[in-house]
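**Q** Here is the input, now give the coordinates:
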Amino acid sequence: MALASCKTQQAVVASIPEAPKEKGISAAEVIANHYNNKINFSTVYIKSNVRFSDEKQTQNVTAEIKIKKDEQILVSVRFLGITMAKALITPSSVSYYEKMNGTYFEGDFTGLTQWLGTDLDYAKIQNMLLGEAFDNLQQGKYALSTSDEGFELTDLQSGKTMKSFILDKEKYSVLSQAIAQPEQDRMINVSYRDYSLFKEGSVPMQTLIETFQSKGKTEISFNYTTLTFNEELSFPYSIPNGYKRILIK
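**A** A predicted model of the protein is given here:
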């Protein structure tokens, strides 16, 4: 998501036992219902308005996002119709460049995971863009509670990192998901609105990403204006000559 704003965000993740049933339904049943609605696709093409803001600035750009399921994601960021940045993400690599400073990054998820302080991989990014849970909920243990918002699943297996997911009570779609590391004083919260139903599945047309750190708060909002499935897509990407490489330490 940081790539969409030509900046990098700090992200973050929670907690142990089996959950009792909550009002006649168990955490396992809520999770199973969520995956009954999983999107079925081979490719996705998205056009989106993007708004980035922090304590220092606010930027409005457009983004073109192409996804080939489980293989690659290409993000092109434009301002006034001019491509300002591009990112190519695959299961084994992350690469992006931005024109303003003439810089680029090439690497895998290892450095980004260490820098963010939580595990990051291709699946999490793909899921976040399409309104699906960061993690495979069927592989974890979760406590279940209910509120006016919906069903809340709290991860019971992580230690110093905390994860929670709020799902709609009727459609079991993700309304929000949060990953927090209290000791590092940082958290990322992603919330979704305005789900639209396609034959391939239901996708949120509005996404708000909020990151909280000791040095301040950052927001990135996506408003999808075009979304199509299963078209033949191309993924052109090459780093311009003369750009300076960025290293993550």
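**Q** going forward, measure contacts and count neighbours with C-alpha atoms only.
**A** Will do.
**Q** how close does residue 154 get to residue 130?
**A** In this structure, residue 154 and residue 130 are 21 Å apart, going by C-alpha to C-alpha, to the nearest Å.
**Q** between these two, which one's more packed in?
**A** The neighbour comparison of residue 154 against residue 130 (other C-alpha atoms under 10 Å) goes to residue 154, with 23 against 17.
**Q** now the more buried one, nearest residue through space, not along the chain?
**A** residue 164 (4.5 Å; C-alpha to C-alpha, 6 or more residues apart in numbering).
**Q** Can you classify that neighbour as helix, strand or coil?
**A** Following DSSP: H, G, I helix; E, B strand; the rest coil, the label given to residue 164 is strand.
**Q** which residues touch it?
**A** 14, 152, 153, 154, 155, 177, 178, 179 (C-alpha atoms under 8 Å, 6 or more residues apart in numbering).
**Q** list the buried ones in the helix or strand containing residue 197?
**A** Residue 197 belongs to strand 186-198 when elements are defined using DSSP states H and E. Using 16 or more other C-alpha atoms under 10 Å as the test for burial, strand 186-198 gives 186, 187, 188, 189, 190, 191, 192, 193, 195.
**Q** Would you do the same for the sequence below? I want to compare the two.
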Amino acid sequence: MRLSLLALLAVLLFANCSRKTTGAVTDGTKAPTGKLRLAQVLRTIDDNRSAPEWMDAKARVDLDSEKLNIGGTAYIRLHRDEAIWMSVKKFGFEGARALIRPDSFFLYNRLEGEYIAEPLSYIEEKYKIPARFDLLQEIFFGNAVFLTDDLEIGRADDGAIRLTGRSREFATQYYIDPVTYRPQLMELQELGQDRSLSVMNTDYSEIEGVRQTFPRGRLVAVDGGKEGTARMEMEFTDVSFSGPVAMPFEMR
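**A** Got it, this is the predicted structure:
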């Protein structure tokens, strides 16, 4: 497998499935009942976004695609609105390193000796997807993305808040925890094209440094049409929101 799909995954994010999708109800609080009002729900989701200045995390990661299956340990560092840094190691050896800034993307595949340095606009033009730093950052923090004020609102069978939307180009669907207002599942489908993205958040827990609960499990499944499909399972084992943190990118 070439780096194209790996780059697409890095810009779109990582995932964890294999577990029940559940929000973070940690104090026995019961979900509210009654009529749902979209404007109020969107305000509450926004009020419960996580936005730390720094993040320093370690996670177990498994990538499964048509041409590549690999697992290892991912080290993730984030400086809000400035940079996202990732390094993937297996048996103590680094296999790949990525650095993403608001206007650029760098990826070094040490195993194959390949290096990519491109503006984020290149990813967007090549794959026809919204490759934006702020969206990737929101997903790392466990926040909902692509929310608009013209969504339809209802309740899922399990009580989750269900939001759906449809435009000429995209169809979107969200499942939101009715107590914490944190996203359980986000799905984006490009209409007329064979491309889709889903992000599942699981295993929410309280972590010092943020008032919102944080999803330790992620599932991002990418169907890139002709570029192929891939999914990545990620389980955060260590998470800190203190900083600053270093983001080295030497090619050695």
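**Q** Would you mind finding the match for residue 60 of structure 2 in structure 1?
**A** Correspondence of residue 60 of structure 2 to structure 1, assessed by TM-score structural alignment: residue 49.
**Q** ok, which stretches of structure 1 are helices?
**A** Secondary structure of structure 1 (DSSP state H): helices located at 27-36, 109-116, 122-130.
**Q** got the buried residues for the first one?
**A** Pointing back at helix 27-36 of structure 1 there. 27, 28, 30, 31, 34, 35.
**Q** What is the corresponding segment of structure 2 for that helix?
**A** So in structure 2, the equivalent range for helix 27-36 of structure 1 is 38-47, judged by TM-score structural alignment.
**Q** if we can go back for a sec, dump the residue contacts of the residue lying closest to the match of residue 60 of structure 2 once chain neighbours are set aside.
**A** Nearest residue to residue 49 of structure 1 in three dimensions, chain neighbours excluded: residue 62, at 4.6 Å (C-alpha to C-alpha, 6+ apart). Listed by C-alpha under 8 Å, 6+ apart, the contact set of residue 62 of structure 1 reads 47, 48, 49, 50, 77, 78, 79.
**Q** What is the nearest of those to residue 114 of structure 1?
**A** Closest approach between the contacts of residue 62 of structure 1 and residue 114 of structure 1, by C-alpha to C-alpha: residue 77, at 25.6 Å.
**Q** Tell me how far residue 209 of structure 1 lies from residue 80 of structure 1.
**A** 23 Å.
**Q** Report the contact partners of the most centrally placed residue in structure 1.
**A** In structure 1, the centroid-proximal residue (C-alpha atoms, centre = their mean) is residue 128; its distance is 2.9 Å. Contact analysis of residue 128 of structure 1 by C-alpha under 8 Å, 6+ apart lists residue 134.
**Q** distance of the equivalent of it over in structure 2 from residue 204 of structure 2?
**A** Under the alignment (TM-score structural alignment), residue 128 of structure 1 pairs with residue 139 in structure 2. Using C-alpha to C-alpha, one gets 14 Å for the distance from residue 139 of structure 2 to residue 204 of structure 2.
**Q** Tell me who's in contact with the residue in structure 2 sticking out farthest from the centre.
**A** For structure 2, the residue at maximal distance from the C-alpha centroid (C-alpha atoms, centre = their mean) is residue 34, at 30.8 Å. By C-alpha under 8 Å, 6+ apart, the contact list for residue 34 of structure 2 is empty.
**Q** and the gap between it and residue 150 of structure 2?
**A** Separation of residue 34 of structure 2 from residue 150 of structure 2 (C-alpha to C-alpha) stands at 21 Å.
**Q** Map residue 231 of structure 1 across to structure 2 for me.
**A** So, by TM-score structural alignment, residue 231 of structure 1 is matched to residue 243.
**Q** Thought residue 77 was touching its match, still the case?
**A** No: using C-alpha atoms under 8 Å, residue 243 of structure 2 is not in contact with residue 77; the gap is 9.6 Å.
**Q** Can you work out which residues contact both of the two?
**A** Residues touching both residue 243 of structure 2 and residue 77 (C-alpha under 8 Å, 6+ apart) are 54, 55, 56.
**Q** show me the contacts for the residue nearest to the second one when sequence neighbours are not counted.
**A** Distance criterion C-alpha to C-alpha, 6+ apart; nearest residue to residue 55 of structure 2, sequence neighbours excluded, is residue 241 at 4.5 Å. Contacts for residue 241 of structure 2 were tallied using C-alpha under 8 Å, 6+ apart; they are 52, 53, 54, 55, 56, 208, 209, 210.
**Q** Just among those residues, which is most surrounded?
**A** Result: residue 55 is most packed of the contacts of residue 241 of structure 2 (other C-alpha under 10 Å), 22 neighbours.
**Q** For that one, give its distance to residue 114 of structure 2.
**A** Distance, residue 55 of structure 2 to residue 114 of structure 2, by C-alpha to C-alpha: 27 Å.
**Q** for residue 187 of structure 2, same thing?
**A** From residue 187 of structure 2 to residue 114 of structure 2 the distance is 31 Å (C-alpha to C-alpha).
**Q** what does residue 206 of structure 2 give?
**A** When residue 206 of structure 2 is compared with residue 114 of structure 2 (using C-alpha to C-alpha), they lie 39 Å apart.
**Q** Could you do residue 167 of structure 2 as well?
**A** 38 Å.
**Q** Translate residue 97 of structure 1 into the numbering of structure 2.
**A** In structure 2, the residue matched to residue 97 of structure 1 (TM-score structural alignment) is residue 108.
**Q** Can you tell me how far that match is from residue 84 of structure 2?
**A** In terms of C-alpha to C-alpha, residue 108 of structure 2 sits 14 Å off from residue 84 of structure 2.
**Q** Equivalent analysis for residue 168 of structure 2, please.
**A** Taking C-alpha to C-alpha, one finds residue 168 of structure 2 at 32 Å from residue 84 of structure 2.
**Q** The two: which has the busier surroundings?
**A** Between residue 168 of structure 2 and residue 84, counting by other C-alpha under 10 Å, residue 84 is the more crowded of the two (23 against 8).
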